[in-house]
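**Student:** coords please:
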Amino acid sequence: MENNEIKVSGLISEEAMKEYMVFHSNKTRIWYVILSVILYSSLIPIAIPDVSIIFMVVASLFMGTIVWFMVPKMYSRKGIKEYRSDQLMQQEVFYTINAEGIYQKVRRSEMLTRWEDIRSIHETKNLFLFYASKNKAIVIPQKFLLKSEMQRLRQLIKENGNSKGATYEYTEPVVRKQSEHPDGVSFTIFISEKMYIAHIHFLARKSKVLFPMWVGMLYILLALLLFKEITILIAAFAVVISIATRFLLSTVINWKAASEYRSDRRMHNDIHLEVSPAGIIQTLSNSQADFTWDNILSIHETKTAFLFFFSKNRAIILPQTYLNHEEKEKLKNIINEHARSKKVVYMDKAS
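**Tutor:** The predicted structure is shown next:
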């Protein structure tokens, strides 16, 4: 099967990541537009009882247009920040693509994504995108491949891309392993859907404050442009809109996080974590990622987990439920002695 195997490598550029994020935004921005139009068309008559239908339609369409152009910009900016913060993403990636799946290697980290775990495949102007979940894709720039390799890749996709994996039922095991490193701590964990949603809410904690404020201020600005003054009623309703936006945003986050979790079969299996003075090794059934402490940008302790961020929006999750008091103290000692990040935040202390 050597002739059907493709081996390529290269550096994922910032432009490639930007193109991927803009493409990904096309799948969701229509929903943001619809929600914004519905929200404004429902709330404006309450704030301004005598408003004309024409004004309401124009105001709602105006907001929808702003959201339509704003979403790709937000995704693009998010992708660039993510790229610049993730040291591993900026390293050379080695791909091996064959009938088994897509094998990736970055430094000492390795991952195999089987064809049955790939939900959808898209070819854009400059990229091949292999979605392993609703929101995560393997990105292979076309410039990595020769024309003959692109044809072979398309043939592999045609032969294997429609395969469907079996349906699995997962339970949440509580399995413990002794550390393989004498100075480290080691666990076999399972990330539940509830834990993953809590993690996404932690990531969105700033957006949940700033975005509703921005929506309320935009409403006040629109009212000021139209009526040349801000009444108490308009100001009060701006607060109502901000609160409603906050609840709507939380609902959307819950829905998107749950959808992402359920769509990514790789997350439904046990994860083996080892935290030692050398760093963190995360082992799944199909991959192993090796992070030195230099790769960890920040560490946060929440009520439910320790989060080790290796990029702006991606973290290794260690649920608190798997740690007893002794292991928790040992983990904190390792972090305090070896973590290079200046941003280490505990529940009872920030440093």
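**Student:** From now on I want contacts and neighbour counts done on CA atoms only, so please keep to that.
**Tutor:** Noted.
**Student:** Report the distance from stretch 61-74 to the chain centre.
**Tutor:** 21 Å (C-alpha atoms, centre = their mean, to the nearest Å).
**Student:** Before we compare anything, build this one as well:
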Amino acid sequence: MSNNASVSAHGALSYEEFKQFQHYHLRLVGLIGSITTFVLFAPILFIMMRIIFSDILGMDLLLIEAVLAFILSLVGAVLVYLWFKLIIRYRSSSEYKSDQDIRNDVFYTFGDDGIHLNRTNSNKYYDWSDVRSIHELQEMYLLYVSKYKAIILPKRFLETDEQKQLLKQIIRRNITTQKTKWQ
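**Tutor:** The predicted structure follows:
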């Protein structure tokens, strides 16, 4: 296989694909929020239960207080996680509807010289050194060019398995293994 081979693909990103990217990209924030909620609320609720049960009701039920604090904190963490998922859905929808570039056809060319993206009204070039990390998901590849910005390449844009394999070969030649997370 020659080193000057390239892979071309094109297509328009669907709302579901964009939503999947947003969910993957922001999943850690939701998880951290849920864990933080649990860790902060568990001791606070335990102290409140101690005050209610011992000072107000005059009972010393340590195990029940701990279990109630745990359950209420867990409920709070789950609610934060569900709220976060709702926010991602809303954010994805509004961003997808407001950004015409996301919905337009994109022509991708991946070669040893870099990545070329051609849209109706713009052309963009990324050198391989611009790519911070690459993540393979079940339905797409994400090539992060900054902490918050990624080139989204749905696998359906690549028509054959040979194209997918060639893309991986090009990436392996140009990106260190520490930057790649293959499925």
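**Student:** TM-score them against each other, please.
**Tutor:** Once superposed, the chains reach a TM-score of 0.79 (TM-score structural alignment, normalised by the length of structure 2), with 164 aligned residues with a C-alpha RMSD of 2.2 Å.
**Student:** State whether residue 133 of structure 1 is indeed within a helix.
**Tutor:** No. Under DSSP: H, G, I helix; E, B strand; the rest coil, residue 133 of structure 1 sits outside any helix and is assigned coil.
**Student:** In contact with the nearest residue to residue 40 of structure 1 once chain neighbours are set aside, which residues are there?
**Tutor:** Setting aside the residues directly before and after it, residue 40 of structure 1 is nearest to residue 60 in space (C-alpha to C-alpha, 6 or more residues apart in numbering), at 5.6 Å. Contacts were defined as C-alpha atoms under 8 Å, 6 or more residues apart in numbering; by that measure residue 60 of structure 1 touches 36-38, 40-41.
**Student:** which residue lines up with residue 60 of structure 1 in structure 2?
**Tutor:** If you follow residue 60 of structure 1 across to structure 2 using TM-score structural alignment, you land on residue 73.
**Student:** List the buried residues of the helix or strand harbouring its match.
**Tutor:** Of the helices and strands defined by DSSP states H and E, residue 73 of structure 2 is found in helix 62-98. Taking 16 or more other C-alpha atoms under 10 Å as the neighbour-count basis, helix 62-98 of structure 2 is seen to contain the buried residues 65-66, 68-70, 72-74, 76-78, 80-81, 84-85, 88-89, 92, 96.
**Student:** next one: stretch 36-44 of structure 1
**Tutor:** For stretch 36-44 of structure 1, a neighbour-count test (16+ other C-alpha under 10 Å) marks 36-37, 39-41, 43-44 as buried.
**Student:** And those, which is closest to residue 146 of structure 1?
**Tutor:** If you rank the buried residues of stretch 36-44 of structure 1 by distance to residue 146 of structure 1 using C-alpha to C-alpha, residue 36 comes first, at 44.1 Å.
**Student:** Tell me who's in contact with the closest one.
**Tutor:** Contact criterion C-alpha under 8 Å, 6+ apart gives 60, 63-64, 67 as the residues in contact with residue 36 of structure 1.
**Student:** What is the mean deviation of the helix or strand hosting it from its aligned residues in structure 2?
**Tutor:** Mapping residue 36 of structure 1 onto the secondary structure by DSSP H and E places it in helix 29-47. Between helix 29-47 of structure 1 and its aligned stretch in structure 2, the superposed structures give an average distance of 2.4 Å (mean C-alpha distance after the TM-score superposition for structure 1).
**Student:** Tell me how far that helix lies from the chain's centre.
**Tutor:** Between the mean C-alpha location of helix 29-47 of structure 1 and the chain-wide mean there is a distance of 26 Å, by C-alpha atoms, centre = their mean.
**Student:** As TSV, the contacts of residue 36 of structure 1 with distance to residue 253 of structure 1 would be great.
**Tutor:** As requested, the contacts of residue 36 of structure 1 are arranged in TSV below (distance: C-alpha to C-alpha, whole Å):
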residue	distance to residue 253 of structure 1
60	23
63	21
64	20
67	17
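**Student:** Which member of these is positioned nearest residue 14 of structure 1?
**Tutor:** Closest approach between the contacts of residue 36 of structure 1 and residue 14 of structure 1, by C-alpha to C-alpha: residue 67, at 24.1 Å.
**Student:** show me the residues around the residue nearest to that closest one when sequence neighbours are not counted that make contact.
**Tutor:** Sequence neighbours aside, residue 33 is the residue nearest to residue 67 of structure 1 in space, at 5.8 Å (criterion: C-alpha to C-alpha, 6+ apart). Contacts here follow C-alpha under 8 Å, 6+ apart; on that basis residue 33 of structure 1 touches 64-65, 67-68.
**Student:** Break down the stretch 201-350 of structure 1 into its helices, ranges please.
**Tutor:** Remark: helices assigned in the stretch 201-350 of structure 1 by DSSP state H, counting those that start in this stretch are 207-227, 232-263, 325-338.
**Student:** Give me the angle between the longest one and helix 207-227.
**Tutor:** An angle of 140 degrees separates the directions of helix 232-263 of structure 1 and helix 207-227 when computed by axes from the mean of the first three to the mean of the last three C-alpha atoms, to 10 degrees.
**Student:** and helix 232-263 of structure 1, what other elements does it pack with?
**Tutor:** The helices and strands touching helix 232-263 of structure 1, judged by 3 or more C-alpha pairs under 8 Å, 6 or more residues apart in numbering; DSSP states H and E, are helix 29-47, helix 193-203, helix 207-227.
**Student:** Where in structure 2 does the second one fall?
**Tutor:** Going back to what we said before, that points to helix 193-203 of structure 1. The alignment of helix 193-203 of structure 1 onto structure 2 (TM-score structural alignment) covers no residues at all.
**Student:** what does that helix contact?
**Tutor:** Counting by C-alpha under 8 Å, 6+ apart, the neighbours of helix 193-203 of structure 1 from elsewhere in the structure are 250, 253-254, 257-258, 261-262, 304, 313, 319.
**Student:** Using TSV, please lay out those residues together with neighbour count and distance to residue 223 of structure 1.
**Tutor:** Below are the contacts of helix 193-203 of structure 1 laid out as TSV (neighbours: other C-alpha atoms under 10 Å; distance: C-alpha to C-alpha, whole Å):
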residue	neighbour count	distance to residue 223 of structure 1
250	16	26
253	18	29
254	18	31
257	22	34
258	16	37
261	22	40
262	15	42
304	14	42
313	17	35
319	19	46
